[in-house]
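**Q** sequence and predicted model, in that order:
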Amino acid sequence: MTKIEIIMADVRAKIATVTYLPGTRLPSVRATAKHHGFSPSTVVEAYERLQTDGIIVSRPGAGFYVCDIIAPLSLAAIGPNLDRAVDPLWVSRQSLETTSEALKPGCGWLPPDWLYAEGMRRGLRYVAKADTSVISEYASPLGLLELRQLLTRRMAGLGIEAKPAQVILTESGTQSIDLIFRFLLMPGDTVVVDDPCYFNFHALLRAHRVNVVGVPYTPTGPDVDAFASVLNEHKPRLYITNAAIHNPTGATLAPATAYRVLQLAQAAGLYIIEDDIFADFETTPAPRLAALDGLSKVFYIGSFSKTLSASMRCGYIAAPNEWVEHLLDLKIATGFGGGQLAAAVVLSALTDSGYRKHMAALHTRLARARAQTVPRLTKLGIVPWLIPQAGMFLWCKLPDSRSAAALANHCLSKGVVLAPGNTFSQSKNAESFMRFNVAQANDAKIFEVLAQALN
C-alpha cells in the first residue's frame, strides 16, 4: 500500500466507523502530514483523490469536509486491518460455502444426522395436510399463537415470566438481534460484548456502526470488576451475551455473577440482549438474566437452528411489554409479514413425543464426543481453557503461543475449516486460541492435518 493509499484508507475507515460523521472537518493537511510522517504534498494528493471519489469535499479557505452523503457500507473495511482468516464474515463464508467433503471443526452447528430430522419430517407431513392458509398466507405480526404459548411455557421452566403477547416470532435468532439493534441503537452508541463472544455479534454490530467494548469472560461469566469499569467509563446503551452455554468458551454463568451483572446494568440503565440459542443443550439449568430482571430491560431471544434444523428458520424475542409494538412495527417495515410454515413445522417438532428422547440422546452423544476430542487435542498440545458441562464447543489454547490465524489458513488448504480465536475477541488478545466443535471433530484427518501444521 502506498503512502497516499494509507491516508485514503484511514479516512475511509473513520467514516465507516462513524468517527467522522457527515459534515465533519478533516484534520488539516499539515496536521495529517505530521501525524503520518508523510509530506504535505502526499496528503494533498490523497485528499484530492478522495474528493474525486465523492468521499470528501473541499471548501476554499475552510479545508476538507466529509460529504453529507455517507459512502456505501463495507463491513470488511470496518475495524482494524486484519488477516482475513480472523474476520467473522470470512469464517462464516468458509463454513457455509465449502464443499460437503470439507471437514468443519470450526463451524457452530451439528452435523445433519445429529439433528431431529425425523421430527421435522413428521412436522412437514402434518403441515402439508393442514389448512391451506398455513402454507400460503402471511402470519400475524406476532406469529403463530400456539408456538408462542409453547415458548412461554418453556420460559416458565427457566423462571422467566412472559405472556404470549410479549413473544414475537422472527425468521431467525439473527433477525431477532437485528430488530433489537435497529430499535435501540444509533450510530455512535456503545455496546458491550463478552471477550470472547460469538463472532457474528461483531459482524452485526459493525453493520449498525456502533462502538464496541469488550469485557473479559471468565469461567463463571463476565469479569464483574471490568464490567463495572466499562459501564462507568463508556456509558454503553446495550450489553449482548449468551445465556446458558457461552459461545465460544462453553462456560456457564454463575448465580452470584448473574446477580451482580444485573445490579450494575440496572443502576446504569443498560439494556441487555440474552441469546439463549443453546438452551436445550443444558443438562443443569443456569440462571437467566431475563428471569432475574422480570423482562424489564432484558430482551430474551432464541431459535431452533441448533437442535431442529438450520434450513427451517424460526426465532423469537421475548420483550418488555412497552417495546413490543415498536418491535412489531420494525418487523413489518423490514420484512412485512413473516411466514407461517416454519413456525408450524417447528411447533409440530417440539411437541412431538420423540423430541425429549432425541435431546437426551444428543446430550449423551455430545458428552461422548467431548470425552473423545479432549485427549486427541491435548496430545497435540492443544489445551481446553475449561471442560464444559454441556454443549458442543471447546475453547482451546494452542501450544507455544502459535498463531491461530496462520494455522487456520494452512488447514483450510487441506480441507479443514477452523475458527481462530481473534475472530471472537474484541481486544484481539486471543491470537493463540481456537474454538473446536466436538460434534464435527470425529474424523481422524482433522488431527492429522493439525499435527502436520503444528510440527
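**A** Alright, I've got the coordinates.

**Q** contacts and neighbour counts: CA atoms only from here.
**A** Fine.

**Q** the stretch 201-350 of the chain: strands as residue ranges?
**A** Counting by DSSP state E, counting those that start in this stretch, the segments of the stretch 201-350 of the chain that form strands are 211-218, 221-222, 238-242, 271-275, 298-303, 315-318.

**Q** can you tell me what sits against the first one?
**A** In this case it means strand 211-218. Strand 211-218 is contacted by residues 17, 188-196, 205, 222-223, 226-227, 230, 251, 425-427 when judged by Cα atoms under 8 Å, 6 or more residues apart in numbering.

**Q** now the buried members of those residues.
**A** Neighbour counting with 16 or more other Cα atoms under 10 Å marks 17, 189-196, 205, 222-223, 227, 230, 251, 425-426 as buried within the contacts of strand 211-218.

**Q** in addition, the following structure is provided for comparison:
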Amino acid sequence: MLQLDPQAASSLTSQIVQQLSAKIERGLLAEGSRLPSVRGLAEACAVSPFTVAEAYNRLVAGGWIAAQRARGYFVSRRPLAAAPQVARAPVDEAWLLRRVYEDTQLELQAGGGWLPHDWLYEDGLRTALRNLAKAPGELLTRYGHPQGLPALRQHLQWQLALRGIEAPAERIVLTQGASQGLDLVLRLLVKPGDTVLVDSPGYSNLISALLGHGARVLGVARTPQGPDVAQLAQLAQQHRPVAFFTNSALHNPTGTSTSAHTAHQLLKLADQYDFQVVEDDPFAELQLGHAVSLAALDGLQRVSYLGSYSKSISPALRVGYLVGNEALVARASRLKMAAGLTSSEIMEAATLAMLTDGHHRSHLDRLRERLQEAQARVCRRLGELGWRVFHQPQGGLFLWAEAPTAVDASNLTERAAAAGIALAPGRFYLPEPQPCRHFRFNAAWADHSRLYGWLAAQGH
C-alpha cells in the first residue's frame, strides 16, 4: 500500500502521513473508506505499531481521517476549495492591517512595521526555547501571575531605572505585546464620547482602536522636535481632552524623537489642562544615545508608559509591558484577567532568558548601527529620486517622506503591491481624512535595490 524508505531524510511517520494524505487528496482513498488497522498497516509496512499510531494521530489532527471508537479509522469528508477571488481589495485603512500580515506575495515590506527576520535576535530565541523545553513541567503547563512573570518584572525594574523611570516591579504589568497594553490603558482612561489627542501623523492601529471605542480623536501635528506644543495647548484649552497618546522616541511613522524642551512643555500642559499622557515607547531599545522619557520626567503620576520586545527581539514573542501609577496598574491587572486571563509565562521566561544571556546587549549594539546606516542610505536614495524626507532619523525603523508632486499615492501603492512591494500611504496615519502624498518607509526593508529600481522605473 505504501512505499517507505528507512534511509530517507523524513521519518517513517512523516512518510506515512504524506503518502496517505496525498492518496486522499487525489481521490485514491474515497471519503468514508476504512483504513487498515494500526497493527495491520504496521505489519504491511514492516514498521512499529507506534509509528503507525503516531501517523494516524497526525492525520486525525489534520482533518484527513476520523477515528471512530471501537471501529477504526475512516477517510474524512474534505470540503471543496473555494473558488479564487479575482476582485482586488481596495487600498483603504484596513489594507495595512490585512495585506501586510496575510499576503505572502508582498515580499518586500518597504512600509512594514517590523524588522526582517535576519535582523532580529533569532539565535537567542532558538537557544532560549531549547532551554525552556528542559524546564520543569509546571512552567510549561500552568497559568502565569496576573501581572506577569515576577522575575521578568524585576529585571524590567532595573532596565527602566537605566532610562530614569523609577518603577517597582509591583507597578509593572506584562502584556501580550504593547498592543494589549494600549488596549488596556485606552479602556481604563477613555469613555465613548471623550476627546483624545494623538500625534498626527500617528500610529494607525491606535487611531483605529480609539475610533472603534467611540472616542473623538484629534491630531496634534508632529514636528522634528516632537508634538507641536502650541497646537496642543490650543486643542487642550478648546476641547478638554482626557488623554494624549504619543511616541517619544523614534516616533511611528516619522522617526522623530521628542526634545527635552518639548517634553517639559507637554507635561506642563497636561497638568494645566488635567489630561493623562500615554507614552507608547516600543522603540526605546533602538535609540542611539540618551532618549528623553516623559515617564521619567513625570515620575509616573500623569504618564502611563508602554514598551515591547517585538521590535528588537522578535514580534512572535508578544511580550510587552505597561507601567503606571499604583491605581492604574491595579485596574489594568484586573481588566487583563477579565479579558484574557494571564499572559504567556513561557514567552515571558524566554524573554528573560534572552535579556540575561550575555549576548543581547551586543545584538542591540549591532542592530542600532545597522539601522543608523540604513536610514542614511534610504534618505539619500529617496532624495535622489525626488522624494522629500520630513526628518532624517539617526536610527530606528521609520522615516516619513513625501512623494514627488505628480504622484497619486493610492495608485502608486496598488502598483507597488502588484510588484510584490508593500508601501504604507501616509493617510493611514492621519486621524482626520485628508489628501496626503507622504509614505512611511521602514529603513531595514526599504534599503533595497529592488525598491530603488522600481521607484526609478515609475519616474520617482
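**A** Arrived safely, thanks for sending. Since we're looking at a predicted model, the values are computed, not measured.

**Q** what TM-score do the two superposed chains give?
**A** Here the TM-score for the pair of chains, by TM-score structural alignment, normalised by the length of the first structure, is 0.79; 372 aligned residues with a Cα RMSD of 1.5 Å.

**Q** dump the strands of the stretch 201-350 of the first structure to a markdown table, plus distance to Val324 of the first structure.
**A** Formatted as a markdown table, the strands of the stretch 201-350 of the first structure follow (distance: least, Cα to Cα, whole Å):
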| stretch | distance to Val324 of the first structure |
| --- | --- |
| strand 211-218 | 26 |
| strand 221-222 | 28 |
| strand 238-242 | 17 |
| strand 271-275 | 14 |
| strand 298-303 | 10 |
| strand 315-318 | 9 |
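
**Q** which one, of those, ends up nearest to Ala344 of the first structure?
**A** In terms of Cα to Cα, the element of the strands of the stretch 201-350 of the first structure nearest to Ala344 of the first structure is strand 315-318, at 12.4 Å.

**Q** how close does that closest one sit to the second structure?
**A** Compared with the second structure after fitting, strand 315-318 of the first structure deviates on average by 0.6 Å (mean Cα distance after the TM-score superposition for the first structure).

**Q** distance of the corresponding residue of the second structure for Pro111 of the first structure relative to Arg99 of the second structure?
**A** Mapped onto the second structure by TM-score structural alignment, Pro111 of the first structure lines up with Pro116. Applying Cα to Cα, to the nearest Å, the value for Pro116 of the second structure to Arg99 of the second structure is 17 Å.

**Q** residues in contact with the aligned partner of Pro282 of the second structure in the first structure?
**A** Matched to the first structure by TM-score structural alignment, Pro282 of the second structure sits across from Ile277. Contacts for Ile277 of the first structure (Cα under 8 Å, 6+ apart) come out as 173, 242-243, 301-304, 306.

**Q** what about the second structure, which of these hold up?
**A** Retained in the second structure: 173, 301-304, 306, out of the contacts of Ile277 of the first structure (criterion both residues aligned by TM-score structural alignment, their matches' Cα atoms under 8 Å).

**Q** in CSV, list these along with neighbour count.
**A** Formatted as CSV, these follow (neighbours: other Cα atoms under 10 Å):
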residue, neighbour count
Gly173, 23
Ile301, 27
Gly302, 26
Ser303, 27
Phe304, 22
Lys306, 19
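
**Q** right, and the pair among those residues with maximum separation?
**A** Between any two of those, the greatest separation by Cα to Cα is 13.8 Å, found for Ile301 and Lys306.

**Q** pretty sure Val127 of the first structure sits against Val134.
**A** Yes: assessed by Cα atoms under 8 Å, Val127 of the first structure is found in contact with Val134 at 7.4 Å.

**Q** okay, and the common contacts of these two?
**A** Jointly contacting Val127 of the first structure and Val134 under the rule Cα under 8 Å, 6+ apart are 341, 344.

**Q** and the aligned partner of Ser257 of the second structure in the first structure, how many residues sit next to it?
**A** Alignment note: Ser257 of the second structure maps to Thr252 in the first structure; criterion TM-score structural alignment. Thr252 of the first structure: 24 surrounding residues under other Cα atoms under 10 Å.

**Q** with Phe283 of the second structure instead?
**A** Neighbour count of Phe283 of the second structure, defined by other Cα under 10 Å: 22.

**Q** check the one 10 residues further on too.
**A** Burial measure for Ser293 of the second structure: 25 neighbouring residues, criterion other Cα under 10 Å.
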